[in-house]
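Enquirer: okay, sequence plus prediction incoming.
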Amino acid sequence: MATLIESLTALAIFAVGASASASWLAQSTHATARASARTRALALATDVEARLRAGGAADPAHLRARARQALGGAATGEVTCGPGACLIRLRWPGGALDWGVAR
């Protein structure tokens, strides 16, 4: 009888450990997806920044299309410029990026 109780105890401990590992894996996968989206947003923002610094204008329709392509269909992007600086704003489900550019 003692062997059965020991086996069930070991099985319960294993189940708790497996559950914790599955939870950790899910959180890790979610964090990786968020980091990947942020990296794509940063790449897009730095590309727009380079175009602005080169003297080009940021075409709003083109920026929105690139944001949707890089960050998903619900993503938006806009550039607003004031005296001496521009702000690149990217929004997507679960994240946002505001990137300032001095002119």
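Expert: Good, I have the coordinates.

Enquirer: C-alpha only now, for contacts and for neighbours.
Expert: Fine.

Enquirer: what about W99, is that helix, strand or coil?
Expert: Secondary structure, DSSP: H, G, I helix; E, B strand; the rest coil: W99 is strand.

Enquirer: okay, pairing it with this:
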Amino acid sequence: KNCPSFGSASLSTLGKMCPNLRQVDLSGLYGITDDGVVSLLESCPGGLVKLDLSGCLNLSDESILALTRLHGETIKVLNLDRCSRITDASLLAIANSCPLLNDLDISNCPIT
């Protein structure tokens, strides 16, 4: 959280070293990209239940579509506050793929 030197390469390593992660707080990591987040998501086969991506300005629908595909059945809490590249496509994927989701923050996202 809020560690600017933590980048996408670190996410890939984190996922490989800690495959049983269930909760991840990446808030404020404005340097991470879709490639890093997707790599992390692919490395956590147990299923994430909580993910905070607030303030991750470089993330796009690619990350959210991967999340819904890989962890849609387990995710319960998702924070996308200030993810300014997230669109309606992400919201639609979340609505269609995340039956257990009970806490969603899409504040300051350009969703119509």
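Expert: Now that the structure is in, tell me what you want to look at. A quick note: this is a predicted structure, and the numbers were derived from the prediction, not measured.

Enquirer: TM-score for these two?
Expert: The TM-score (TM-score structural alignment, normalised by the length of the first structure) is 0.29; 49 aligned residues with a C-alpha RMSD of 4.1 Å.

Enquirer: any idea which element R64 of the first structure lies in?
Expert: R64 of the first structure is located in helix 60-71, with elements delineated by DSSP states H and E.

Enquirer: now do the following helix or strand past that helix against helix 60-71, angle only.
Expert: Under the assignment DSSP H and E, the closest C-terminal helix or strand after helix 60-71 of the first structure is strand 76-82. Orientation check (axes from the mean of the first three to the mean of the last three C-alpha atoms, to 10 degrees): strand 76-82 of the first structure against helix 60-71 gives 130 degrees.

Enquirer: mind giving me the packing neighbours of the following helix or strand past strand 76-82 of the first structure?
Expert: The helix or strand immediately downstream of strand 76-82 of the first structure is strand 85-92, counting by DSSP H and E. For strand 85-92 of the first structure, the elements it packs on are helix 2-53, strand 76-82, strand 95-102, judged by 3 or more C-alpha pairs under 8 Å, 6 or more residues apart in numbering; DSSP states H and E.

Enquirer: buried residues, the second one. List them.
Expert: Think strand 76-82 of the first structure. By neighbour count on 16 or more other C-alpha atoms under 10 Å, the buried set for strand 76-82 of the first structure is 76-79.

Enquirer: between the helices and strands packed on strand 85-92 of the first structure, which one is closest to A70 of the first structure.
Expert: helix 2-53 (6.3 Å; C-alpha to C-alpha).
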